[in-house]
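> Attaching a predicted model along with its sequence, questions to come.
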Amino acid sequence: MESMETIYESQFKKGAYPFFKKLRQEQPIFPMSQQSDQSTWLVTKYDDVKELLKQPSFIKDQKKLFQTAANQAKSDDVNIFENMMLDVDPPDHTRLRKLVQPFFNPKTIKQLEPRIVEIADQLLAQMEQKSSPVDLIDDYAFPLPIIVISELLGVPSEDRDRFRKWSNTIIAASNEFETDFIEDVEAFTSYLTSLFEERKQHPQDDLITKLLQAEEEGEQLSKDELYSMVVLLIIAGHETTVNLIANTMYALFQHPDQLKKLKDDPSLVEPAIEEGLRYYSPVDFSTARWAQEDMAFHGQTIRRGDLVLASISSANRDEDKFENPSQLDITRSRNAHIAFGYGIHFCLGAPLARLEGKIALERLLSTFPQIHLSENNPEWRTVFLLRGLEHLQIQTKS
């Protein structure tokens, strides 16, 4: 097996799927790296990934395993990554999710449909005024979900370009982004502080006001949890949906027979979205989980403190679960993909992402029936966790 560094540089995005297939066949629980006494594992088969995601012995909160100076330090400064819902275990996870779950249940989300249609049509009208080619991501796939989540939270949607920059920096955080990372986190925190103060003075019927009220009650939400929750909702509320819309359209462009099938029968839009989620999953890998104890896991010995990652993209192309998994089939009848995860950390925003994706494709193909790709090889973003395109240049007319 090649080293993970070589894999990342040469194959990770463009050649990921053949590599994942090789791992599923030869080493489905793959030791990516080892430092001192800690190993990092990559899990690639569908059933193994589901087991990992629901197994209580794989925990999210690394503070339970590693006591660091950062854990011990006390500060009045806000830490937007402290106790983020994505990185905690029950009972904290249960408490935090319960606070926001009512805003994202299918019945509540369904009520947003007329407004999402309105936003989509406004963006498409702006695209009609532009000369081709246009960038489907910059002009449509990005602004649609960021406007929706901004309105739901109660943050000004005109700040969406700042959210995009901050989001990109945080998601791509590594040593090479260290300067931008610190600056952008501080800018994001400062922005939220001002917004929270304004909302305390002038409460609105929005999610931020509800979270502020929960924070004031003390036991439901701490100060750090408040900041972390809003950051998470802004980032998660648009990042995966941008990828869902653009990746699905790219897959359809790559499979003209499937695109024609959808144009001829628009009722296939919902299964097309599900197949897009499976084929080019918006999230390549789950976020980190840690082994709470030594254990045997499908032929490998995983030690306490080992880092374990689930390959969502690999699981969704598993030959043992999906027939002809490398083929895009928008009429696929058995499509139990796990693009939104599995278990207690199943994506809270899945109903919203599905609705936005459905409306986005419906309105796009209705407005531009002659839409086609204007570049052969768009570049994938080099963000480890996510699968999304940098740009997707399209022609809106024949």
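Received, thanks.

> CA only for contacts and neighbour counts going forward, please
Will do.

> tally of neighbours for residue 202?
Residues lying near residue 202 (other CA atoms under 10 Å) number 9.

> Against residue 217, how distant is it?
18 Å (CA to CA, to the nearest Å).

> which residue is nearest the centroid of this protein?
Geometric centre of the chain, nearest residue: residue 240, 3.6 Å, by CA atoms, centre = their mean.

> dump the residue contacts of residue 205.
Under the criterion of CA atoms under 8 Å, 6 or more residues apart in numbering, residue 205 has no neighbours.

> doesn't it fall inside a helix?
No - counting by DSSP: H, G, I helix; E, B strand; the rest coil, residue 205 is not found in a helix; it is coil.

> Report the separation between the closest residue to residue 3 other than its chain neighbours and residue 157.
Taking CA to CA, 6 or more residues apart in numbering, and ignoring the residues beside it in sequence, residue 3 has residue 32 as its nearest neighbour in space, at 7.5 Å. Using CA to CA, residue 32 is found at 40 Å from residue 157.

> Likewise for residue 149?
Distance from residue 149 to residue 157, by CA to CA: 9 Å.

> Looking at the two, which one has more neighbours?
residue 149 (20 against 17).

> list the contacts for that one?
For residue 149, the contacting residues are 233-234, 237-238, by CA under 8 Å, 6+ apart.

> also this one, for the comparison:
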Amino acid sequence: MTVGTQIRFPAHLAHPFSPAGRADPYPAYDWLRARAPVHYDAASRLWLVTGHADCAAVLRDQGFSASAGQQGRARDEELPPSMLTTDPPDHTRLRAPGLLLLGPAAIASVAEAIAADVDGLLDRLAERSVVDAVAEIGGPLATSVFLRLFGLAESDRKVFAQLAQAASINLDPLAGPQVAALGRSAMGELTRFLDAHCASAPPSPLARLAADDRLSRPEMLGVLGLAVVGGWQPLAEAIGNALYWLLPRPEALAALREGGREPARVAMDELLRLEAPIPFTARVATRNVALPGGQVPQGARVLAIVAAANRDPAVFERAGELVLDRTPNPHLAFGGGPHFCLAAQLVRQTGAVLLARLAERFPAASLADPEPAWAGTLIPRRLRALPVRLGGGDAY
């Protein structure tokens, strides 16, 4: 597919980025992947990559720059230095200390507390007939997790959640100038809030990162800011997105209830495959690159649409269906290559705990609204609300 050749969608399909196409972009993604997995889209002035092999190559090939992809955003000021805004070797230098905050040891240090937070959250909701899984489960749970990681007090919950929500605008590489300005301002407030807390932080993953001398202060704060933007929002939205798929299927809920933690972990990966909160990521080609599905010229702004790649029938049997025990599951919901999401284990583990506990405790849980509305944002992929009927009946 050459530059200037515009794909014309059939009449029954809307462009996936248009207001009409955002609620359900998957038919358009399927159509593109089958006909032009690598093509220049005149509507967005971007190269859209939709095949699994092509997206995986974009994420791993050093001919695509994540740093330049972020610089191409509609903003008049750079984001703080972080793994999001750098390429190797700077990215590698920043990523190693980042493990102090989100690596296996850090997650293990707060795992029991997170499980207790899940139980406490479900305790508080147990007497309610209907709850909003987006506002009352996903968001509060993500906030609890980060209060633990950062050693923040319960009294910091409201301020932190507000700042995290506002700063998450920075996830969207297509944000316009006004929205980007709001995201930039919110990120500044967030980093100032975290900077003020670092000096008095109790023992925690944040305290260990703040004490590490491999990073300058701005670099350390950039890692913290990215951890919030790339961890808090995806975790918050992943919960609602997962329950959207899980709860209409009583047999799936029963399988989680009977299986415990490991089936829940496998299921969480499958639910992330089907409804990734971060559906695409931006890169810029630093040279001409031959992908399996087509040639990308030097200087091209590229979106690797992982939400499309995750439903590629060449890789996933029954690609549009929930296969709760799917293994292996080479989805790209957390990206790939050097920039593989550092918060992946946190999202997987927390999501698995929540799903297993909810399935055990509320075996009759169901959607109170069979057709919940998707938000009009491109990133994150999220529901406006997800009314859930817990159904009483504790299994405890």
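Cool, the structure landed. These figures come from a predicted structure and were not determined experimentally.

> After superposition, what is the TM-score?
In this superposition the chains share a TM-score of 0.85, using TM-score structural alignment, normalised by the length of the second structure; 376 aligned residues with a CA RMSD of 2.9 Å.

> on that earlier part again, I'd like the contacts of residue 149 of the first structure as CSV, with secondary structure, distance to residue 68 of the first structure and neighbour count appended.
Output for the contacts of residue 149 of the first structure, formatted as CSV (DSSP: H, G, I helix; E, B strand; the rest coil; distance: CA to CA, whole Å; neighbours: other CA atoms under 10 Å):
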residue, secondary structure, distance to residue 68 of the first structure, neighbour count
233, helix, 27, 19
234, helix, 29, 21
237, helix, 31, 25
238, helix, 32, 27
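
> Would you mind giving the residues you listed as JSON lines with distance to residue 260 of the first structure added?
Below are the contacts of residue 149 of the first structure laid out as JSON lines (distance: CA to CA, whole Å):
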{"residue": "233", "distance to residue 260 of the first structure": "35"}
{"residue": "234", "distance to residue 260 of the first structure": "35"}
{"residue": "237", "distance to residue 260 of the first structure": "30"}
{"residue": "238", "distance to residue 260 of the first structure": "28"}
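
> On the three-state scheme, the counterpart of residue 335 of the first structure in the second structure is what?
Aligned by TM-score structural alignment, residue 335 of the first structure pairs with residue 329 of the second structure. Here residue 329 of the second structure is recorded as coil under three-state DSSP.

> which residues in the stretch 51-200 of the first structure form helices?
Secondary structure of the stretch 51-200 of the first structure (DSSP state H, counting those that start in this stretch): helices at 69-72, 92-100, 106-110, 113-128, 136, 143-153, 160-171, 178-201.

> how about the ones you listed, which one is nearest residue 352 of the first structure?
Relative to residue 352 of the first structure, the nearest member of the helices of the stretch 51-200 of the first structure by CA to CA is helix 106-110, separated by 6.0 Å.

> ok, and for the closest one, which residues are buried?
residue 109 (16 or more other CA atoms under 10 Å).

> for stretch 313-325 of the second structure, same thing?
313, 315-316, 319, 322-325.

> cool, stretch 276-295 of the second structure as well?
In stretch 276-295 of the second structure, counting by 16+ other CA under 10 Å, buried: 276-286, 289, 291, 293-294.

> of all those, which comes closest to residue 158 of the second structure?
For these, the minimum distance to residue 158 of the second structure (CA to CA) is 22.7 Å, reached by residue 277.

> any idea what that closest one aligns with in the first structure?
Taking TM-score structural alignment, the alignment pairs residue 277 of the second structure with residue 282 from the first structure.
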